[in-house]
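Asker: Dropping a prediction and its sequence here:
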Amino acid sequence: MSIVNQPHRLVAAIDFGGSATKVIYALHEQSQTPASLVMASEVIQVFSTRLDCGQAQIVAVCPENRAWVKLGQDCWAVGHFAKRFHAHAGLNQPKFERAIYKTLAAIWVIQQRLQLPQQFELSLSCVLPPNEYADRDRVERQLQIVLNQFQTATGSIEVKLIQFDCQPEGAGIAIHYANAVNGDFAMRQIAIAMIGHRNASVITFNQGMVSVFKSSNLGFIRCLEQIEQQTSGQPPERLLPAVVRWIASKDERAFNAIARSTHYRDEEIQQLVKATQQAKADYIHALLSWLQEAVPDPIDEWIFAGGTTNLIAPDLVDFFGNHISFHASIEVPETVDSSNYRHRLSDVWALFQYACSRHLQHTA
């Protein structure tokens, strides 16, 4: 086959986050100029007639906000488009159950962005929590089947999965850190904790070998759920931006946008402040207790990453002192981080770089 006729090869790394699906991608021949894609995490099965109805109302909207996929007779709305059908983020479901639809939707969006033909090749990397890592073979088998042909808003797509690599959450951080410190990695005991919206996980390395590999449900959603129980009419998705602003500033005005009462507004805001203070303290206590139980051995350095880490960084420093660092000093280039997700992309960005190096080795 001549070089001219070789199919396009897409290299992508995906993180099925609880608050957002995050992807770093590039064409194989353009791997030095990657881009990022961030999609809402909602997924819901819908009737095909409802897809047609929804599409008619969102002409000229970017593809990541109108994504759906069809497998056989089953149709799934994904991301922002799924919100039109009152979808939820599935935070209490295993990530792999929705990973297939999120992957297909992301691949379609990327195909639209890069103006790829309907047929192309894919080298895909992804991450799963340690307690779902055993499902990696199932994810690969399903993707091998469904990527062969699936329907989208712009027609059928046929993708050949030429490489698949599934790593536990934090693997990108670990690989980057190990390369940065070189031989020192095998001489120290390192713990990498990923604190996200849906879950928290930890991996420890003793002389370069994995010694602890655990997950819990202690994502930041647990803090928001406690606030929800102590306030009126404030679901987690409504609370999240206000709570984040309050934690960063301690300014009560952070809750102005979500206060619902007309006559008792100040009282409601004080209730939100008090509930947030208590919920955050309880959440930090539960998280630190779990980490101590999960990692009983002495650790030379704790590395924290994930979307929740920056919110609770002062509490982590107070507890771990000098034995702590954040995000393995990974900086995602501004040219890649178009959504300004910053350190929330650290793990998947490092995984993408590792995937590119492996892909080049296999195709050399």
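Answerer: Great, that's in hand.
Asker: going forward, measure contacts between C-alpha atoms and count neighbours the same way
Answerer: Fine.
Asker: Please pull up the helix or strand immediately following the longest strand anywhere in the chain.
Answerer: In the chain, ranked by residue count with DSSP state E as the criterion, the top strand is strand 155-168. Per DSSP states H and E, strand 155-168 leads on to helix 171-181 as the next helix or strand towards the C-terminus.
Asker: try it against this one:
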Amino acid sequence: MRLSLIDPPKVYVSADLGSSASKFFYRLHLEQTAPIWVGAEVVEGLAPEILNGFNAGGRPQDNAWLEVDGNVVMVGEAAKAFLDSNSLSANKAEKAVYKLAAVLGVLAELEQLPSRYEATIWLSLPLAEIKTRHEISAKLVALCQRGFTFRGKAQQPTVNLKCFPEGFGLYLHRKQQLERLGEKIALRPTSIVMMGHRNLSILSFENGSLNLAGSASDGPGFWPIFEKAARSAGMTAPDYPALLRALSSGDAEQISPARASVFDFSVAMAAVQSAYGQAVTVYLRDNLLGRVLEGSADILISGGAFPMIRAQLEGFFEEIHCRERVTFTEGDDDTLTDVVRDLPESYQLSTLSIRMMDGYGLFLGLIGKLPSTAASR
């Protein structure tokens, strides 16, 4: 489909800048829903000389770099070789502008866009970081106005950024599901529990609006607890990916890089699940129990970390007599599954659909606001 040479192309993007990975969906053409998964790592302030001999092959999201004001910024997989510390410890908003600029460069390369185009972005941020939305927007607009280079090609898009609390995409997705059943979500008080690698968030909705008094995003994150429990069980950093695979898949036997052989991670799995499960249930008891006892609120559980302690969660909700009101977001939306099926990451991560659900719901909300002819060029 040829794009107009007169009007700049318009692209619509949802962004979920997770601390373990950044997840995006975009639309340029009518009915298009394209997913992009990018590593969370960002390293800035590098000298241009590092690009000499740098491998620029493969997918742009796997070898992504920006040139900004004479310096090089590596994003995602390409940044790993330059990291001093694990990105899971970084503040989510700190590197947001570079991550957003990088994904614009990725989709511009994939879609062969000119240097000037228009981008509307809906971005999810943890509730505690929503206050940074104006700073992120101003810096992104300024960067795009003066222009940057992505993998050697000039980029100067016009951007419009709007921010939402993390988990709002799940609410929009649930709203769409209920509408198909002839029900209105505004008539159903709803609490969304997002269990992420860096923090746990609760979003509470009443009469279709966010209830800040019943919402929080200071709950225990999976990664700090994982690291502490793994160390206490005798694990070292080289085995962390294998232990994560064991927890995600439920298969305790994985190849251990530290041992160069297959190893049974059962003891370490139990240590992590016990520590994380206890921290989460204590937090939910302190921050969600009152809302449960007040009335018949629907509770949606999501986030990439919840499958690792699902049994503990089910036991907790049965104990407080509300299991029937709890929905575990399994990522089994048929449309979403079809959309992400071709991503190589879908074969590596059993929880991929779950982790992309919030961004997908946000994308559906963005697309739902467009006129029927939008993105048809």
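Answerer: Nice, thanks for sending it over. Every value quoted in this text rests on a predicted model; they were computed, and no experiment measured them.
Asker: Give me the TM-score for this pair.
Answerer: The TM-score (TM-score structural alignment, normalised by the length of structure 1) is 0.87; 349 aligned residues with a Cα RMSD of 2.6 Å.
Asker: Report all helices and strands that the longest strand of structure 1 contacts.
Answerer: Applying 3 or more Cα pairs under 8 Å, 6 or more residues apart in numbering; DSSP states H and E, we find strand 155-168 of structure 1 packed against strand 119-128, helix 136-146, strand 150-152.
Asker: Let's see that with 10 Å instead.
Answerer: For strand 155-168 of structure 1, the packing partners by 3 or more Cα pairs under 10 Å, 6 or more residues apart in numbering; DSSP states H and E come out as strand 9-16, strand 68-71, helix 95-114, strand 119-128, helix 136-146, strand 150-152, strand 200-206, helix 346-363.
Asker: Quick one: these as JSON lines, columns for distance to residue 311 of structure 1 and mean neighbour count too.
Answerer: Below are those laid out as JSON lines (distance: least, Cα to Cα, whole Å; neighbours: other Cα atoms under 10 Å):
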{"stretch": "strand 9-16", "distance to residue 311 of structure 1": "20", "mean neighbour count": "26"}
{"stretch": "strand 68-71", "distance to residue 311 of structure 1": "33", "mean neighbour count": "23"}
{"stretch": "helix 95-114", "distance to residue 311 of structure 1": "23", "mean neighbour count": "20"}
{"stretch": "strand 119-128", "distance to residue 311 of structure 1": "22", "mean neighbour count": "22"}
{"stretch": "helix 136-146", "distance to residue 311 of structure 1": "30", "mean neighbour count": "15"}
{"stretch": "strand 150-152", "distance to residue 311 of structure 1": "37", "mean neighbour count": "19"}
{"stretch": "strand 200-206", "distance to residue 311 of structure 1": "14", "mean neighbour count": "23"}
{"stretch": "helix 346-363", "distance to residue 311 of structure 1": "16", "mean neighbour count": "20"}
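Asker: Export these as a markdown table, with columns for distance to residue 160 of structure 1.
Answerer: Below are these laid out as a markdown table (distance: least, Cα to Cα, whole Å):
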| stretch | distance to residue 160 of structure 1 |
| --- | --- |
| strand 9-16 | 9 |
| strand 68-71 | 16 |
| helix 95-114 | 12 |
| strand 119-128 | 5 |
| helix 136-146 | 8 |
| strand 150-152 | 12 |
| strand 200-206 | 32 |
| helix 346-363 | 15 |
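Asker: Go through those and name the closest to residue 300 of structure 1.
Answerer: Nearest to residue 300 of structure 1, of all those, is strand 200-206, at 10.0 Å by Cα to Cα.
Asker: Would you mind finding the longest helix in structure 2?
Answerer: Among the segments of structure 2 that qualify as a helix by DSSP state H, the longest is helix 266-287.
Asker: That one: average distance to aligned residues in structure 1?
Answerer: Here the mean offset of helix 266-287 of structure 2 against structure 1 after fitting is 1.5 Å, by mean Cα distance after the TM-score superposition for structure 1.
Asker: Report all helices and strands that the following helix or strand past that helix contacts.
Answerer: Downstream of helix 266-287 of structure 2, the next assigned helix or strand under DSSP H and E is helix 289-294. For helix 289-294 of structure 2, the elements it packs on are strand 190-195, helix 266-287, judged by 3+ Cα pairs under 10 Å, 6+ apart.
Asker: got these as TSV, with mean neighbour count and distance to residue 110 of structure 2 columns?
Answerer: Listed next are these as TSV, based on neighbours: other Cα atoms under 10 Å; distance: least, Cα to Cα, whole Å:
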stretch	mean neighbour count	distance to residue 110 of structure 2
strand 190-195	26	31
helix 266-287	18	39
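Asker: Need the ones you listed in JSON lines (columns: distance to residue 107 of structure 2).
Answerer: Below are these laid out as JSON lines (distance: least, Cα to Cα, whole Å):
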{"stretch": "strand 190-195", "distance to residue 107 of structure 2": "28"}
{"stretch": "helix 266-287", "distance to residue 107 of structure 2": "37"}
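Asker: quick one, the longest helix of structure 2 and strand 199-206 angle?
Answerer: In terms of direction (axes from the mean of the first three to the mean of the last three Cα atoms, to 10 degrees), helix 266-287 of structure 2 departs from strand 199-206 by 40 degrees.
Asker: Show the contacting residues for residue 251 of structure 1.
Answerer: 245, 273 (Cα atoms under 10 Å, 6 or more residues apart in numbering).
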